[in-house]
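K.L.:
Got a sequence here, can you model it:
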Amino acid sequence: VSFFLQRRAALAEGRRDWSHRVYEPLLGWALSSRLTKTIVVVAATLLFALAVGLVASPLVAKNFFDFGSTEQLQGTVSLPPGTSSDQTIEQLKTFEDAAMADPDVKLVQVTVASSDYGGYTAGFSTNHARLLLLTRDKRRSSAVVNRLQQRLNVLYGIGNAQLAIASFGPSSNRFEARASGQDDQALRDASDLIVAKLQQDSELSDIQSDLAAAKPQLTVDVDPAKASAHGLSPRVVAQLVSQALSAVPLGNLGGNGPPVSLRLDPASVTVDRLGALPVGPGAALKDVATITNQVAPDSINRRDGTRLVAVSAVINGADTNGISQRATASVQSVPLPAGVKLDTGGTSEDINQSFQSMFLAIGIAVAIVFIILVIFFRSVVTPFVILVSMPLALIGGIAALLVTHSALGLPALLGVLMVFGIVVSNAILLIDFAERARETQPTHDALLLAGATRLRPILMTAVATVVALLPVAVGLSTSGGGGLISQSLAVVVVGGLITSTVFTLVVVPVVYSLIARRGRVGAVAAIRDLDVEAPRGKAV
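P.N.:
Sure, this is the predicted structure:
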């Protein structure tokens, strides 16, 4: 391939291509005087400071992990307590018809009173329904959610139904406010106040409290003394009641037909009828237990022995960290009942933890690279010059995130690590050649020769990587985001390589020229730069 693609005629002596004609005068100007070197270093420092400022500002969105969009939508509908499964099915038919009439919806599935959640089983309620929808194009999923959520609010009331784009990884758009205390009524009041406050925020949706709604229940309180008088124990009585109320498999219909189970109608379970349940010879349930009607929640959450109520919401927007901070300030302004404490979390906690871990990983990576460079170059100053190229990569990476409105998250930080590896290798190519050239010529000429010689390999490395990741960066290979490689990762790598390549070819030689004159780097060349002749009889 190389033989067929090689040029038929070599370039004439002294003739240069366009990249060298642009680069060599620029590098010559940057190295021409101390003033131009100062201008280059100050400009690079200011751009790096600007990039850091953009990261700290709300102009660059921040999130945890962006998995992109998907065709699958998930949701829930909660009807008033006591609603039977038949009534829930009948009421959900209206939404099912409305969803199927949407031109962007391909499939609608409504599940009522089922304990099967796919990968696990759990309890169910007859007044709850689960929604599963498939859209025709995942780029239209967000618009479909907005339309159908409005329809759900009209049909079942605001806060009683939620619909969102399905997420198949760690939650990356969740806000949570947690209220704790000992008074049940105070916690319920606090939950209502927090929900009402968050519902005023247009950047939040799917706002719900995990404080279970009070439902009518039959409570069976077994008297151990009475049960013992009939040769029973509370545990045996509980098992007998559970068997009476649980479904009993009867086998298959017609031998090879579908399985049939016998289940007691929940509507027929009353205090009088349940009390007549035989539990032993001559003993009914009412003889050994007290049966009462109560209204109580299905579940109670505690943390360190303290009652806990969590109000969660879905964040609508790329800047999940900024939206979470504004939501935190909003709920902190709510006047809570006495004895109730409030704290917030959710995705903002995940972002802080992941950023701290990634910053630690980046710091360790830089330290390892520095140690390796010190071993190979047998110098501390030369590796420092090479590592100068690392922060230069952040300038283009952050600028690319700002221009493309992408979020700074875990994938983007992984992209920073990738860029660091590439720019360090480019800087090593440049500095290593300059070190060798300084053995025979002055520093200025050695840097010009190193830049001209290593220009093409450095450009080829950058261009090849940019072209390979460009389809992902513009969203072509993932139809608008998501996929195995995140779009923000590709954006950071592309932007970081574009700017770092330019800065590596200019700023790194300038920094090297400043440090080489002051340090012990290339002692032989430094002596020649000063036109100092070595003493006779001694090797230099």
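K.L.:
going forward, measure contacts between C-alpha atoms and count neighbours the same way
P.N.:
OK.
K.L.:
Settle this for me: Cys489 is touching Met418, isn't it.
P.N.:
Quick fix: residue 489 is Leu, not Cys. No: contact criterion C-alpha atoms under 8 Å: Leu489 and Met418 do not qualify, at 9.1 Å.
K.L.:
residues touching the closest residue to Ser246 other than its chain neighbours, list them.
P.N.:
Spatial nearest neighbour of Ser246, chain neighbours left out: Arg263 (6.4 Å); criterion: C-alpha to C-alpha, 6 or more residues apart in numbering. Arg263 sits next to Leu245, Ser246, Ala247, Val248 when contact means C-alpha atoms under 8 Å, 6 or more residues apart in numbering.
K.L.:
Second chain to compare with the first, below:
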Amino acid sequence: FVADMLKQFSVVVVTSTLTSLLVGFTLTPWLASRIGIKEDLKPTNYFNRFLLWFEQQLDKFINWYGLQLEWVLSHKLIFTGIVVLLFAMTLGIMKQGIIGKELISTGDQGKFRMALEFDKSTSIQKNNLIAQQVETYILQQKEVATVFSNVGGPSTGIGSLGVGSTNKTEFTIQLKSKKELNNLATEEFMKTLREDLKLKYPAINYSMAALGLIPRSAPIEITLSGSNLDLVMKSGNELKSIVEKIPGADNVRLSVETGSTEYKIIPDKDKMQRLGLTTAYVGTNLRTAFTGNDDATLTENGTEYPVRIWLDEFERKNYDDVKRLSIVNPMGLPIEVSQFANVERDNSPSLLERKDRQPAITLTADALGRPSGTVADEVVAYLKKNPLTDGINMTWGSDIKRQNDSFGALGSVLMISFLLIYLIMVALYDNFVYPFVALFSILVATIGAFLALNLALSNLSLFALLGLIMLMGLVVKNAILIVDFTNQLKAQGMYYKAALIKAGKERMRPILMTTLAMVFGMLPIALAKGTASEWKNGLAWVIIGGLLSSLILTVYLVPMMYYVVDRLKEKFGKNTARRKTPQIITNETIS
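P.N.:
Below you'll find the predicted structure:
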């Protein structure tokens, strides 16, 4: 699933990055050699005066940063405590539940589906009459553009069995454009409409689901299975009552429900044999009585009409009429059903479901007002405290299963990316320690990434995790600029502390330029409100937040870690020299 969703996106990012590298090595130096002319700006106009003022402010900022970096190198424990505190605050914010989890945002397309469910004894005529009243009421709402009604027909949602029911109606409602509605959220209108309809038509069960660009089934799907059907049904009903109480869970249903009321005719074979009846003969007559016989046709003026023949003045829903139903045996004698069979009223199951050859039941629920992953987490938390009965197996399906699989796969990709970045830098630096120092920039980037998601009220989705993977490659370049230039200065004989301060000041300008360029480039995606913009909003906010926190923290943390590593190497080198010196003196003395 992850590969199908992100393959094209990843190919575009990799190709554009490699193309940018090629341009940076070829076209950019050539153009700079041809048109790059050093020019001393004079304050002759407003634009030049602005550039000179900006340059002065940038120099002041870089000098201020140099003083701050020198303080950090002298107060490493205090700065480490600040970073640890920021991590703790980030974890605390995550625990508040502001960031939800979902596979892919449905997106607010201004369209939703609303299902009405009447009592099972409701006829199609009564269903249609009330549905017309509800439809008229919906169309009277100023926010509604169109309504498509499906009375008694099969549901149009994915996962529908394709079988209609006389007691069910479905509306597909399209709202007006966001501009006309002053950016009214579709879910807010859905909640308001349902509350109004509950007051006006209280005897109806209402369920709603937003419709996005990608058709989807109920995002929450749990299948319970076991060897004992009664125990499976009991566990399913108990879990349903729990899920219904979770905020955000909507239209909680079980796949196996109590069916419509029916009459069971249970024959007595001994009585049937004495009366000259057989099971096949009785079954044929009962079928004709209840459903009629349509073998006959009538042709008139070239048009063929089907003809259905059944009993007159017979109430199929009346218990006494069913018992008094007469069947003529082969000898021509009329015999009532009550003479050879018992008639019982019962409710048949609406569906028989099996999983791995065991009785099963599937619980489905929509998420309204909260991300589906967050609702599922509450179900998991409840089941950890209150496990299912022994002998009952539970499996997740639909969006939650894909979400768990996708998040697990992307978690592995994160680790592989982390390792590959480290190995590439090891090959470039020919050193195992300094690449490790550069990787600290990735850790502090997560602080800003999750903080930005919180502030933007975005959810942790598939695209947000993709943003974290992209962020790893973006933020590590800040550390590479500092570490690489520090190594060059040390190779020229400069002491590592002075080299770190000079490298930080010299590389602050390109770090600022590249970070701010990327941040401003991602802002249109982060602030977009168009079709399917919700998919990419999280990705953009993760990158923006991660880049800004990396800009603020990496320029201090990476030099500090570099300083600590070189300081330990220096101390270790001195201790090694001290251990070797007595041994050399002893050898000279002996000789």
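K.L.:
any idea how far the residue nearest to Ser246 of structure 1 lies from Asp298 of structure 1?
P.N.:
Arg263 of structure 1 sits 21 Å away from Asp298 of structure 1, going by C-alpha to C-alpha, to the nearest Å.
K.L.:
try Phe95 of structure 1
P.N.:
27 Å.
K.L.:
From the neighbour counts alone, determine which of these two ranks first.
P.N.:
Taking other C-alpha atoms under 10 Å, Phe95 of structure 1 and Asp298 do not tie; Phe95 has more neighbours (17 against 14).
K.L.:
which residue in structure 2 lines up with the more buried one?
P.N.:
By TM-score structural alignment, Phe95 of structure 1 lines up with Val134 in structure 2.
K.L.:
give me every residue that touches its match.
P.N.:
Val134 of structure 2 neighbours (C-alpha under 8 Å, 6+ apart): Leu197.
K.L.:
Now do the SS call for it.
P.N.:
Following DSSP: H, G, I helix; E, B strand; the rest coil, Val134 of structure 2 is assigned to helix.
K.L.:
go on, Arg15 of structure 1?
P.N.:
Going by three-state DSSP: Arg15 of structure 1 is coil.
K.L.:
count of neighbours near it?
P.N.:
Neighbours of Arg15 of structure 1 (other C-alpha under 10 Å): 10.
K.L.:
Next one: it from Phe433 of structure 1, what distance?
P.N.:
22 Å.
K.L.:
Same question for Asp137 of structure 1.
P.N.:
53 Å.
K.L.:
which residues in the stretch 101-250 of structure 2 form helices?
P.N.:
Ranges of helices in the stretch 101-250 of structure 2, per DSSP state H, counting those that start in this stretch, are 124-139, 186-200, 229-244.
K.L.:
out of the ones you listed, nearest to Met94 of structure 2?
P.N.:
Smallest distance to Met94 of structure 2 across these (C-alpha to C-alpha): 23.1 Å, for helix 229-244.
K.L.:
isn't there a helix covering Ala318 of structure 1?
P.N.:
No: secondary structure of Ala318 of structure 1 (three-state DSSP): coil, not part of a helix.
K.L.:
for the residue most central in space within structure 1, what are its contacts?
P.N.:
In structure 1, the centroid-proximal residue (C-alpha atoms, centre = their mean) is Phe65; its distance is 1.7 Å. Neighbour list for Phe65 of structure 1: Pro170, Ser172, Gly409, Leu410, Pro411 [criterion: C-alpha under 8 Å, 6+ apart].
K.L.:
What does it correspond to in structure 2?
P.N.:
Phe65 of structure 1 maps onto Ile104 in structure 2, by TM-score structural alignment.
K.L.:
With Val491 of structure 1 instead?
P.N.:
Checking TM-score structural alignment: Val491 of structure 1 goes with Trp541.
K.L.:
neighbours around Leu35 of structure 1, how many?
P.N.:
10.
K.L.:
Now name the helix or strand holding it.
P.N.:
Assigned by DSSP states H and E, Leu35 of structure 1 belongs to helix 34-56.
K.L.:
Just the buried residues of that helix, please?
P.N.:
For helix 34-56 of structure 1, the neighbour count (16 or more other C-alpha atoms under 10 Å) marks Lys37, Thr38, Val40, Val41, Ala44, Phe48, Ala51, Leu54, Val55 as buried.
K.L.:
what's the counterpart of the first one in structure 2?
P.N.:
To tie it back to what came earlier, the one meant is Lys37 of structure 1. By TM-score structural alignment, Lys37 of structure 1 lines up with Lys76.
K.L.:
OK, contacts around the residue nearest to its match when sequence neighbours are not counted?
P.N.:
With sequence-adjacent residues excluded and distances taken as C-alpha to C-alpha, 6+ apart, Lys76 of structure 2 is closest to Met560, at 6.9 Å. Residues near Met560 of structure 2 by C-alpha under 8 Å, 6+ apart: Val72, Leu73, Lys76.
K.L.:
residue in structure 1 matching Met560 of structure 2?
P.N.:
Met560 of structure 2 maps onto Val510 in structure 1, by TM-score structural alignment.
K.L.:
Quick check: which element contains its match?
P.N.:
helix 487-518.
K.L.:
can you give me the strands for the stretch 151-300 of structure 1?
P.N.:
Here the stretch 151-300 of structure 1 has its strands, by DSSP state E, counting those that start in this stretch, at 161-165, 174-181, 204-209, 215-222, 248-252, 259-262, 278-280, 283-284, 289-296.
K.L.:
Just put those strands in a markdown table and tack on distance to Ser330 of structure 1.
P.N.:
Listed next are those as a markdown table, based on distance: least, C-alpha to C-alpha, whole Å:
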| stretch | distance to Ser330 of structure 1 |
| --- | --- |
| strand 161-165 | 22 |
| strand 174-181 | 11 |
| strand 204-209 | 12 |
| strand 215-222 | 31 |
| strand 248-252 | 52 |
| strand 259-262 | 51 |
| strand 278-280 | 56 |
| strand 283-284 | 56 |
| strand 289-296 | 31 |
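K.L.:
for the ones you listed, which one sits closest to Ala516 of structure 1?
P.N.:
Here strand 174-181 is closest among the strands of the stretch 151-300 of structure 1 (C-alpha to C-alpha), at 52.1 Å.
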